[in-house]
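Visitor: Here is a sequence with its predicted model. Questions after.
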Amino acid sequence: MARITVLGLGTGDENKLTLGVWNKLRSGLPLYLRTDEHPMVDLLRRHDIAYESFDSIYVAETSFEAVYEHIAERLVALAKNTEDELLYAVPGHPMVAERTVQLLRERCPAAGVSLRVEGGESFLDEAFLRFGFDPIEGFRLLDATNMNARGLEPNVHTIVAQVYDELTASDVKLGLMDMLPDDYEVVVGHALGVEGQERIVKVPLYELDRVEGYGNLSLIWVPRSEREELRNRSFERLREIVEILRSPEGCPWDREQTHQSLRKHLIEETYEVLETIDDDDPDAMCEEMGDLLLQIMLHSQMEAEVGTFDVYDVVESISEKLIRRHPHVFGDTAVESVGEVLANWQDIKAEEKRSKGIDPAAQSLLAGVPRDLPGLMKAYKLQKKAAEVGFDWSDVRDVVAKIEEELGEVREVMTPEGTDEERIGELGDLIFAVVNLARFLKVDPEEALAATNRKFMERFAYIEEKLRLSGRNFAQTNLLEMENWWQEAKKNPRNPRG
């Protein structure tokens, strides 16, 4: 049976090479190196140990992943054409930050190739020793060539490996700056544990890509920190804070809240976010979105306390839903237009209902409109749903005629004989008809009314400002004067305060 044995060459100190690996290297078996740019290669040369490296593949391919795929493919092919055992040596430990070995573990069984892995000193061993920290304090390893700093937890040590050059170091710097201050002290280690080559440099984060000497044996250490302002940038810290607030030792107000008591706050915070969007105010938007997120965290924490779900279940649920409902992004479904996306979306939603035992065909077409939507928004959505199956006016002039009809019916119940119930009903019919007109004009009635509300507030504020400047109050003016100021405000809509 074809066989590949993977050997770890360690960090570069030949005195730390394991006896088993050394005996294999001297065995005379075919030996392949991922790269010969490693201090241990000098030992092979001094002992006339023949080898072949895959460095030429790095030049031929356009990405590291393509390089690793090519190497794994070549090794499997070589092994199947070799009667004896084939050796493959890699820097460090074969199971630490060595993508080619992971690819071999995936491919060898299917190719009928036996795979054995023999360890070696990892660069992590030297990192713990030279940098002087204990990984039990909390430790994370990141790959500089495929780095996502968003998952960085400042309260654990972080090692960034495979920092091959200044360009890679620059990418690492920019990623870390999303989570850490520009002057945060980090440590660069070159050739750790290799006598005569080791160099350790401490620099502020903004100078990370100015350090000289990056290469195959370079890595970056981001020391852990308990600084509160850094921890506060993590999602886990937010979850922890909310848990503390709800705990027996936490805040009495937060402890006594329920889903129902917080319901109004959830609605208010949503509208406050909408206000910042309308105002195009990024700073306020950031703050108000935080307030809205807090509501989600509190409701999730309440359920976590009784064991139904927690916020991570919420995150998992929405992640799975987004992936499931976007097969054209996360799958192999092809779409040509937004219309096709929406059609797929509806099909997927119907299938989701069926998986829950709900027959979409047995449901009302209007069932998907949330019960507690604001009136204008709900009317708009109900009409859109009905229009999808042809229950709609054919001409906008018919809608205007309907408004005029409903207005006439409102006038009829404005008489002393009209009841409150009739007035409510007829006024609702009129508003519903106006919403229909908005839909025909492709105007969101909520947005239209919100814009008018803002306009009214600005013009009324102009009147208040005029009164203040004249040293008077509303009791000392009259409707005619206020109407004149109102007209002035209309002439200067961009600055109604004058």
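Guide: Happy to help now that I have it.
Visitor: From here on, just use CA atoms for contacts and neighbour counts.
Guide: Will do.
Visitor: mind listing the helices in the stretch 351-498 of the chain by residue range?
Guide: For the stretch 351-498 of the chain, helices defined by DSSP state H, counting those that start in this stretch occupy the ranges 375-388, 396-413, 420-440, 445-469, 479-491.
Visitor: Quick one: closest of those helices to Ser218.
Guide: With Cα to Cα as the criterion, Ser218 lies closest to helix 445-469 of those, at 55.6 Å.
Visitor: can you pull out the helices in the stretch 101-250 of the chain?
Guide: Remark: helices assigned in the stretch 101-250 of the chain by DSSP H, counting those that start in this stretch are 123-131, 166-177, 228-231, 235-246.
Visitor: what's the second one in contact with?
Guide: Outside helix 166-177, the residues that touch it by Cα atoms under 8 Å, 6 or more residues apart in numbering are 144-145, 147-150, 163, 205-206, 208-212, 214.
Visitor: ok, which pair from those is furthest apart?
Guide: By the measure Cα to Cα, Arg150 and Glu212 form the most distant pair in these, at 26.4 Å.
Visitor: Against Leu180, how distant is the residue most central in space within the chain?
Guide: Nearest to the mean C-alpha position of the chain, by Cα atoms, centre = their mean, lies Arg150 at 8.4 Å. Going from Arg150 to Leu180 by Cα to Cα, to the nearest Å gives 11 Å.
Visitor: now Ser247
Guide: 30 Å.
Visitor: the more surrounded of the two?
Guide: Comparing Ser247 with Leu180 by other Cα atoms under 10 Å, the one with more neighbours is Leu180, at 21 against 14.
Visitor: what's the closest non-adjacent residue to the more buried one?
Guide: Leaving aside its sequence neighbours, Leu180 sits nearest to Leu230 (Cα to Cα, 6 or more residues apart in numbering; 6.8 Å).
Visitor: try this one next to it:
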Amino acid sequence: MGKIIVAGLGPGGIDHLPTGTYRILKDKPKLYLRTAKHPITEDFIKEKIQFESFDYLYEQCETFEEVYQSIVEVLLEKAEREKEIVYGVPGHPMVAEKTVEMLLNNKNSSITVEILPAVSCLEAVYAALKIDPTHGLTVVDCLELIDRKIDPSLPLLCVQLYNRRIASDVKLRLIEDYPEEHVIKVVHNAGIAGKERIDKIPLYELDRLRDIDHLTSLYVPALDDDHSSKNLNTSFEGLVEILARLRGPDGCPWDKQQTHESLKRYLIEETYEVIEAIEENDVNKLKEELGDLLLQIVFHARVAEEQGKFNIFEVIEEIKEKLIRRHPHVFGNQVVKDASEVNINWEKIKRKEKRDGPFLDVPRSLPALLRAEKIQKKAAEVGFDWPDIKGVWDKIDEELGELKSAVSMGSFEQQVSELGDLLFSVVNLSRFLKIDPEEALSRTINKFIKRFNYVEKRLKEEGKKPEGTSLEKMDELWDESKKKI
């Protein structure tokens, strides 16, 4: 059994240190500090409080993550050996202290962690800036800013700027949401008497400051309404906000009239336009069409949000959870051999999630070829399938014979039924051949269009039109086109 007492050291000198914490530090033979680069260490020396810092790890390790992991490993080892140790961190242990978070999440049940609170760097910065965070404020560690969503309508406080390299990364991230000339405040040595200073500079100058260190924080005032509207196009949230405005009281009459039903056709159209851009291998067109498709998804989510059903962020959260749930070989401990095994597991998990629904639960609105293929795959999963491709060929011959018979002697309804049976059998053949029937038919259609366009072009060169040309002549040009296309 071992114990780690994590003591907050406050933002400045020993005057910020709680009395109880001071007594514990005086009683202990040694104190372990995340860093000795803190104003209080001068007081520790005067008070003869022995300490050992982990600053050497900042020199040895390549990343902050490696530094923090190494510190935690050393602390756990020392706690096991010494039974009880004290670990001092700047400010409050629960504010922007990754090592404390890692200690609390440690799975070693033999080590307990006790937290001794203190004034954090935040209180000192609030006092320096003379701001009340309850009026609205986003607080983030500079090292975690890159992956964070930012709401420019709220003030932003970034703590632990550390150095100019991090300042450069922070600047580049902020420029995605703020104008380069937006005036920011850089707070140095908050809470330290005689050293506290605030620089007001435009955002683009942030990484040009030379005295950035571990006691530097950054305050970014909120954008006014004018700037916010100009900045709407810089993020996904901006797109969501644009839709909200278009559907709002002062929005667009057409957008406000749309419903899930009225938008269906546009969703289908945009999907096919994306597919067309992919088939044409046109990257710029694909980028544009993906944007149009994304708009439809956000549009539908906005309509649902207005009805009190769900919003776009719930949509995103649900698909995130589904992807994690259906990829246990990535986010869990399951082992798979190849992509086919992934597909099998995916369908098993999907069936378990929808165990109350019918087995052949395939959307009726899918294109007929795609729906047929999906139904056949599902039936094959439970063994309802031909043992080999010979049975498929025989079935096609059988259905072709029945279609010929229906055409000769049957009713129109019989002909429709038998043609459907034949098409269904051909889709089954494509499945055995591992060919996408939709893709195969689409290629043939495109090929036919290109060849017919060739015939039309050749006729035009001769001053003719298709409607006034004999079938023999068009067949001749068609054969010619087959050699070229």
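Guide: Arrived safely, thanks for sending. Model, not experiment: these values are computed from the prediction.
Visitor: what's the TM between chain one and chain two?
Guide: Laid over one another, the chains give 0.78 as their TM-score (TM-score structural alignment, normalised by the length of structure 2), with 474 aligned residues with a Cα RMSD of 4.3 Å.
Visitor: circling back to that earlier point, would you enumerate the residues in contact with the residue nearest to Leu180 of structure 1?
Guide: By Cα under 8 Å, 6+ apart, the contact set of Leu230 of structure 1 is 154, 179-180.
Visitor: overlap between these and structure 2?
Guide: With both residues aligned by TM-score structural alignment, their matches' Cα atoms under 8 Å, the contacts of those that structure 2 also has are Leu180.
Visitor: any chance of the contacts of Leu230 of structure 1 in a markdown table, with distance to Ala79 of structure 1 too?
Guide: Formatted as a markdown table, the contacts of Leu230 of structure 1 follow (distance: Cα to Cα, whole Å):
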| residue | distance to Ala79 of structure 1 |
| --- | --- |
| Pro154 | 44 |
| Met179 | 45 |
| Leu180 | 47 |
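Visitor: so which of the contacts of Leu230 of structure 1 comes closest to Phe460 of structure 1?
Guide: Met179 (44.6 Å).
Visitor: tell me the most buried of the helices of the stretch 101-250 of structure 1?
Guide: Compared across those, helix 166-177 shows the largest average neighbour count, a mean of 19 (mean count of other Cα atoms under 10 Å).
Visitor: Now do the residue opposite Phe448 of structure 2 in structure 1 once aligned against Gly196 of structure 1, distance only.
Guide: When structure 1 is aligned by TM-score structural alignment, Phe448 of structure 2 is paired with Phe456. Distance, Phe456 of structure 1 to Gly196 of structure 1, using Cα to Cα: 76 Å.
Visitor: okay, these two: which has more neighbours?
Guide: The neighbour comparison of Phe456 of structure 1 against Gly196 (other Cα under 10 Å) goes to Phe456, with 15 against 8.
Visitor: how close does the helix or strand containing Thr21 of structure 2 sit to structure 1?
Guide: Counting by DSSP states H and E, the element that carries Thr21 of structure 2 is helix 19-27. Here the mean offset of helix 19-27 of structure 2 against structure 1 after fitting is 6.5 Å, by mean Cα distance after the TM-score superposition for structure 1.
Visitor: And the contacts of that helix?
Guide: Helix 19-27 of structure 2 is contacted from outside by 7, 31, 49, 86, 116, using Cα under 8 Å, 6+ apart.
Visitor: neighbour-wise, which of those residues leads?
Guide: That'd be Ala7 among the contacts of helix 19-27 of structure 2, by other Cα under 10 Å, with 28 neighbours.
Visitor: so the equivalent of that residue over in structure 1, which of the three states?
Guide: Aligning on TM-score structural alignment places Ala7 of structure 2 opposite Val6 in structure 1. The three-state label given to Val6 of structure 1 by DSSP: H, G, I helix; E, B strand; the rest coil is strand.
Visitor: Show me the contact partners of stretch 468-488 of structure 1.
Guide: Here stretch 468-488 of structure 1 makes contact (Cα under 8 Å, 6+ apart) with 459-460, 462-463, 466-467, 496.
Visitor: Now with 10 Å, please.
Guide: Residues from elsewhere that reach stretch 468-488 of structure 1 (Cα atoms under 10 Å, 6 or more residues apart in numbering): 456, 458-467, 489-491, 496-498.
Visitor: So among the residues you listed, which ones count as buried?
Guide: 458-464, 466-467, 489-490, 496-497 (16 or more other Cα atoms under 10 Å).
Visitor: sorry, back to before: with Glu488 of structure 1 as the reference, measure out to the match of Phe448 of structure 2.
Guide: Counting by Cα to Cα, the gap from Phe456 of structure 1 to Glu488 of structure 1 is 13 Å.
Visitor: And Glu422 of structure 1, by the same measure?
Guide: Applying Cα to Cα, the value for Glu422 of structure 1 to Glu488 of structure 1 is 39 Å.
Visitor: Can you get me a residue count around Ser317 of structure 1?
Guide: Ser317 of structure 1 has 11 neighbouring residues, counting by other Cα under 10 Å.
Visitor: quick one, what contacts it?
Guide: Counted by Cα under 10 Å, 6+ apart, Ser317 of structure 1 has contacts Val311.
Visitor: Mean deviation, the helix or strand harbouring it versus structure 2?
Guide: Following DSSP H and E, the helix or strand that holds Ser317 of structure 1 is helix 311-324. For helix 311-324 of structure 1, the mean deviation from structure 2 after alignment is 2.3 Å (mean Cα distance after the TM-score superposition for structure 1).
Visitor: what residues does the helix or strand just after that helix touch?
Guide: For helix 311-324 of structure 1, the following helix or strand on the C-terminal side (DSSP H and E) is helix 327-330. Outside helix 327-330 of structure 1, the residues that touch it by Cα under 10 Å, 6+ apart are 322-324, 333-336, 340-341, 344-345, 348.
Visitor: Going by distance to Glu73 of structure 1, which of those wins?
Guide: Nearest to Glu73 of structure 1 among these: Thr333, at 29.2 Å, using Cα to Cα.
Visitor: Measure how buried that closest one is and give me the count.
Guide: 11.
Visitor: Next, the contact list for it, please.
Guide: Counting by Cα under 10 Å, 6+ apart, Thr333 of structure 1 has contacts 326-327, 341, 344.
Visitor: picking up where we left off before, to the chain's geometric centre, what's the distance from the helix holding Thr21 of structure 2?
Guide: 46 Å (Cα atoms, centre = their mean, to the nearest Å).
Visitor: Which positions in it come out as buried?
Guide: Quick answer for helix 19-27 of structure 2 (16+ other Cα under 10 Å): 21, 25.
Visitor: what's the answer for stretch 182-195 of structure 2, then?
Guide: Quick answer for stretch 182-195 of structure 2 (16+ other Cα under 10 Å): 182-192.
Visitor: I'm done for today, thanks for sticking with me.
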